[in-house]
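> below: sequence and its predicted model.
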Amino acid sequence: MKYTGFGVGTGVAFGEVLRMPDPLPEPADERATGDAATEYERAIEALRETGEALTARAATVDGAAKNVLESQAMMAADPSLADSIKSATEAGKTAERAVFESFSSFAEMLKSLGGYLAERATDLGDVSQRVIALLRGVPAPEVPSSDTPFILVAHDLAPADTAKLDLSKVLALVTRDGSPKAHTGILAAEKGLPAVVAVKEADSLLDGMTIVVDAAKGQVITEPSAERIAEAQAEIDRVAAMKAAPVEPGELADGTPVQILANIGKPADAERAAALGAEGVGLFRTEFLFLDSDTAPTVEKQTADYTAALAHFPGKKVVVRVLDAGADKPLAFLTEADEPNPALGLRGIRVLMKKEQILRDQLQALANAQAATEAKVWVMAPMVSDAHESEHFTSLAREYGLMTAGSMIEVPSAALLAEQILETSDFVSVGTNDLTQYTLAADRLLGSVAAFQDPWHPAVLRLIERIGDAGEHHQKNVGVCGEAAADPNLAIVLVGLGVRSLSMAPPAFVEVRAALKRVTLEQAKEIAHLAIFAKSAEGAKGRVVDALATRGVITTAVPVVEV
């Protein structure tokens, strides 16, 4: 049998299934036998212990996992939840039921907001399960242990569980629920763990079954033949050999250079990216300093953190995106809490132009960090819509001695006006996640329209072609920093459309470098031409795969979605 879902990464694995225990059942809605004060104290103590456990686990990991766990610990300490639990226990609910109802209510509120906040509803559910397990005196559902490697199958995997996966034992991950852009998918991509999520038939995968997980194709194969297992092993061996080879700069078969850069979220990510062969950083997300804070960080605090990240890239380019707030990343000190449609509201450079001192402080900190390191700092503005915004940002950057200033192209208006924007920017970088979302009018985190959230769509590719043409005309760099760059076949198409730097999660470096090395620039242009005249995303993928095969170029099959 062959089951399909959304692939994370391009890896392949095979092995025996080991299932995650099912979630705890919903607490009964019955009246408490104890008094309200006792039930409330029980719940608050369990919340405190859960928060402390999550904080302790966060101290043992780095990267996105640390951010997620720290965020969950803050959820457990949220006074609004405590107030809700108190009201429920005063109404006669048991501690378990009060916790369940309060967390469920908050989760529904986040889901109604959509986007990133909707995905955090899953994190709330995990915290709720842990608190209820403490109250019941039973273990919370945890990743099972095994003496031998296995493929983990679960309804969904909580961030706390994904963060602590033993990669010497867990070969791959399959979930029934979730999405590639929820925290499970993000953490799996960061670890380089093959995963297929949202597999509707995952409940039929039982302990001990042998399966093949093909993340590139978004497939789970049960009862695989000996030939299929041999193919999977050959692919695993091929990737292992590439990873063992010396790291070389990215280039095409004819020597055309294509920079392979890293996406990072905070200083700890920079060290790993450098170790895995990043030629620099194509997207340094600076939100890590601002999220979950009631006030903007000081210039001194920002300077210290930026310096720590830049120090890992002496002499190399580090593209820093200034604060991208709003939409699914609201900040109490910067954005409005009651925007009716924040994804189309005051976000990115729009809000920074209204609260300019926050932008000025960030530019000053980046200038300080540049002076303290040998990195080549490029700064860019998020969500630029037109040349007026790009011109304003460039002039501000110059004022602080940051001489390479660019614009992110994430909305169709900026793609259509790329010629004008490049007149006032030193470079542009395409954010394919948002560009796809806005081009196809499909929320990037909404599962019901996930099929539309595909950067292979010809409409998106044609916009990127327009941007690439503008870059060639002005002789300025066009990069892609959305995770579309991590798809080896799509990377070839992007280069054919005029992109000359690709930024991605570090585990994707090896596959993308290898794919680019197999085509010339002329071949990449021919293949891109085929893709932009397809009638659908799937049609574009099919045309490219066929064209590569015809030319004797074999790359890893294309993931269905980006992470």
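Great, that's in hand.
> from now on I want contacts and neighbour counts done on CA atoms only, so please keep to that.
Will do.
> next SSE after the helix or strand encompassing Ala13?
Using DSSP states H and E, Ala13 sits in strand 12-19. Using DSSP H and E, the helix or strand that follows strand 12-19 in sequence is helix 36-58.
> what's the local residue count around the closest residue to Arg120 other than its chain neighbours?
Of all residues not flanking Arg120 in the chain, Leu110 sits nearest, at 7.2 Å (C-alpha to C-alpha, 6 or more residues apart in numbering). Burial of Leu110 is recorded as 19 neighbouring residues (other C-alpha atoms under 10 Å).
> comparison target, given below:
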Amino acid sequence: MQTLTGLGVSAGVGQAQALVVSPAPGLPEVDPKGEVKDDLKKITVALNKVADRLDYRAMHADSSGLAVLTATAMMARDPGLVAKVEAHLHTGAGPARALWDAFDEFCDQLAAAGGYLAERVTDLKDVRSRALAVLEGLPEPGVPTLDRPAILVAEDLAPADTATLNPELVKGLITAAGGPTSHTAILAAQIGIPAIVRCPEARSIVTGTNLALDGVTGTVLIDPEDAAVIKLTERADKRKQVLESAPEGESCTSDGLRVLTLANIGSPADAVTAKKKGAEGVGLFRTEFLFLERQDAPSKAEQADVYAQVLSTFDEDAKVVFRTLDAGADKPLAFADLGPEDNPALGRRGLRLSQVRTDLMDTQLAALAEAARKTDRMPYVMAPMVATPAEAKWFSSRARKAGLSTVGVMVEVPAAALRSSQVLETVEFASIGTNDLTQYAMAADRLQGELSELLTPWQPAVIQLVKATCDGAGDRLIGVCGEAAGDPLLALVLVGVGIRSLSMAAGKIQAVKAALAMHTTAQCEVMAQAALAAPSPELAKAAALKLADPSMEVLVS
């Protein structure tokens, strides 16, 4: 028996033979160039055909799959994409090359953004592969028809394939690439298929290999022994029991401390899914989704409509937080390019871009105010990449002038954490983005895989910065909206240093609620002290787990 390890993203144990999904074909060897208008028509027809097929699949998917497939179909119909294709055709590229390079430009933008946005690259590449297949007259790429139970193994899986999988036949998914907030991971959890991503050794698996997997721990067993499978199953059963103990309504510690459990989302469809998963509201709406991959900024009316849809999804008094445009530098916009920078992560991004392009900021704030009027609900609004009290004051005054009364900032820069008492003077709340805060605290580029060991939010220095933010915040509500909030053990440590709002991927809410319900505030504080005293992230995590309820072991990967 051989053991492989990846990142578990959908709970459950699966056992079956492997079926390796062949990768989509790349660029053809021959790519004859015709007249630009003729090649553009061929490509447009191909993209529309792909969009139509995705819409057809959406009709046969559940509600969550429908939303993802419809969004993917919109990518295929994006006029900005067609404009990019035409530009490449005018440089002399053949139709296949023009299509490939146009998609590459958009993929590079999303990949540079990192995190949730980077995981949309799979969706884009899938649309490209399907369009190329249409152009070349090849069969549509994807998962073959199954006639027996199997565990699918692939470099990555597109949401168009995942959304319509039959859990009776597909006993699990293993991908070499992918991420925890990819549409494939989210859909697998909603369908109920155990799934593991980021398992590079899966590339060595061949079709027909006997496999077993645990979608929580990320464990893959090759030619598994019966005793090992029994152990996986018993652990999964215990985890299910713990999750079923989670409260369905408001989340609290066992001694009654109220801690909001919210969702990170990027669209109105995500909001609907999050509410079904138990989210009490939204801790982070990534508004940049409305801006990326476009040649022109979205209008006030377009933005207001989207914001109103999200506000209307939740109860009237729910916390729904919109982050203003977080773009620039590593997430360039065609209509707001401030030029190349030597170090984009330290450049004019987030609020720094908005202070140059105040028209984008003012339109967005006006759209949020209009959404508030439409729904009779006041949104929370916060700015990204705030480093100084002056920046916080600048944003706060602008938001209030637009008619917004609940204003906050993102704490992603160590300076803002260390001087939170002054930075937060003019705002009502703050949300800590642990992904960027870790990057800046550890001087480690979050896009550089070789530095991944430094980038864990379990770093005691990062936890100390979170505590410093809370210590200086007075009675203001401080939340975390980075991936750290979705770790049920780390969530307890965060509560122990003063965090009272946790926002995460929707699929992680139940585990965090269960963890909170089995611990007192005092226990959380002791765990936080132990983590802060540790000399390494590994020892910080071990110290917290040792002090936690024994049931937590099955919730920790």
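That came through, no problem. Every value quoted in this text rests on a predicted model; they were computed, and no experiment measured them.
> so is the residue nearest to Arg120 of the first structure in a helix, a strand, or just coil?
The three-state assignment at Leu110 of the first structure reads helix, by DSSP: H, G, I helix; E, B strand; the rest coil.
> got the contact list for it?
Applying C-alpha atoms under 8 Å, 6 or more residues apart in numbering to Leu110 of the first structure gives the contacts 117-121.
> now swap in Ala51 of the second structure and tell me
72-74, 76-77.
> residue in the first structure matching it?
In the first structure, Ala51 of the second structure lines up with Leu54, judged by TM-score structural alignment.
> and the strand holding Ala13 of the first structure, what does it pack against?
On a contact count with 3 or more C-alpha pairs under 8 Å, 6 or more residues apart in numbering; DSSP states H and E, strand 12-19 of the first structure meets strand 150-154, strand 170-175, strand 210-214, helix 226-244.
> where's the match of Ala51 of the second structure relative to Asp237 of the first structure, distance?
Counting by C-alpha to C-alpha, to the nearest Å, the separation of Leu54 of the first structure from Asp237 of the first structure is 37 Å.
> ditto for Lys541 of the first structure
Lys541 of the first structure sits 25 Å away from Asp237 of the first structure, going by C-alpha to C-alpha.
> which one's more surrounded, these two?
Higher neighbour count among Lys541 of the first structure and Asp237: Lys541, with 23 against 12, using other C-alpha under 10 Å.
> ok, residues contacting the helix or strand that contains the more buried one?
Using DSSP H and E, Lys541 of the first structure maps to helix 537-550. The contact list for helix 537-550 of the first structure (C-alpha under 8 Å, 6+ apart) reads 454-458, 489, 527-528, 530-534, 554-555, 557-558.
> stretch 485-498 of the second structure corresponds to what range in the first structure?
Going by TM-score structural alignment: stretch 485-498 of the second structure matches residues 485-498.
> got it, and stretch 432-447 of the second structure?
Across the first structure, the stretch matching stretch 432-447 of the second structure (TM-score structural alignment) is residues 430-445.
> follow-up on the earlier one: out of the contacts of Leu110 of the first structure, which is nearest to Arg321 of the first structure?
Closest approach between the contacts of Leu110 of the first structure and Arg321 of the first structure, by C-alpha to C-alpha: Leu117, at 21.1 Å.
> list the contacts for that closest one?
110-111, 328-329.
> in helices only, show me the contacts of helix 537-550 of the first structure.
Counting by DSSP state H, the part of these found in helices is 458, 489, 527-528, 530-532.
> list buried residues within the residues you listed.
For these, a burial check counting by 16 or more other C-alpha atoms under 10 Å picks out 458, 489, 527-528, 530-532.
> what's the most distant pair in the residues you listed?
Pro458 and Asn489 (14.7 Å).
> what's the mean distance for the helix or strand containing Tyr306 of the first structure versus the second structure?
Assigned by DSSP H and E, Tyr306 of the first structure belongs to helix 299-310. Its matched residues in the second structure lie on average 1.7 Å from helix 299-310 of the first structure after superposition (mean C-alpha distance after the TM-score superposition for the first structure).
> Ala278 of the first structure against Leu261, yeah?
Yes - between Ala278 of the first structure and Leu261 there is a contact under C-alpha atoms under 8 Å: 5.2 Å.
> neighbours of the residue lying closest to Thr295 of the first structure once chain neighbours are set aside, how many?
Excluding its sequence neighbours, the residue lying closest to Thr295 of the first structure (C-alpha to C-alpha, 6+ apart) is Phe333, at 5.8 Å. When neighbours are defined as other C-alpha under 10 Å, Phe333 of the first structure has 14 of them.
> now do the helices in the stretch 351-500 of the second structure.
With helices called from DSSP state H, counting those that start in this stretch, the stretch 351-500 of the second structure shows them at 351-356, 358-375, 389-401, 414-418, 420-423, 434-442, 460-471, 488-496.
> can I get those helices in TSV including distance to Gly137 of the second structure?
Output for the helices of the stretch 351-500 of the second structure, formatted as TSV (distance: least, C-alpha to C-alpha, whole Å):
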stretch	distance to Gly137 of the second structure
helix 351-356	44
helix 358-375	43
helix 389-401	53
helix 414-418	54
helix 420-423	59
helix 434-442	43
helix 460-471	52
helix 488-496	48
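> out of the ones you listed, deepest packed?
Of all the helices of the stretch 351-500 of the second structure, helix 488-496 has the most neighbours on average by mean count of other C-alpha atoms under 10 Å, namely a mean of 25.
> mean deviation of that one from the first structure?
Here the mean offset of helix 488-496 of the second structure against the first structure after fitting is 1.0 Å, by mean C-alpha distance after the TM-score superposition for the first structure.
> name the next helix or strand downstream of that helix, please.
Scanning forward in sequence from helix 488-496 of the second structure by DSSP H and E, the next helix or strand is strand 501-504.
> can you verify Leu283 of the first structure is assigned to a strand?
Yes - secondary structure of Leu283 of the first structure (three-state DSSP): part of a strand.
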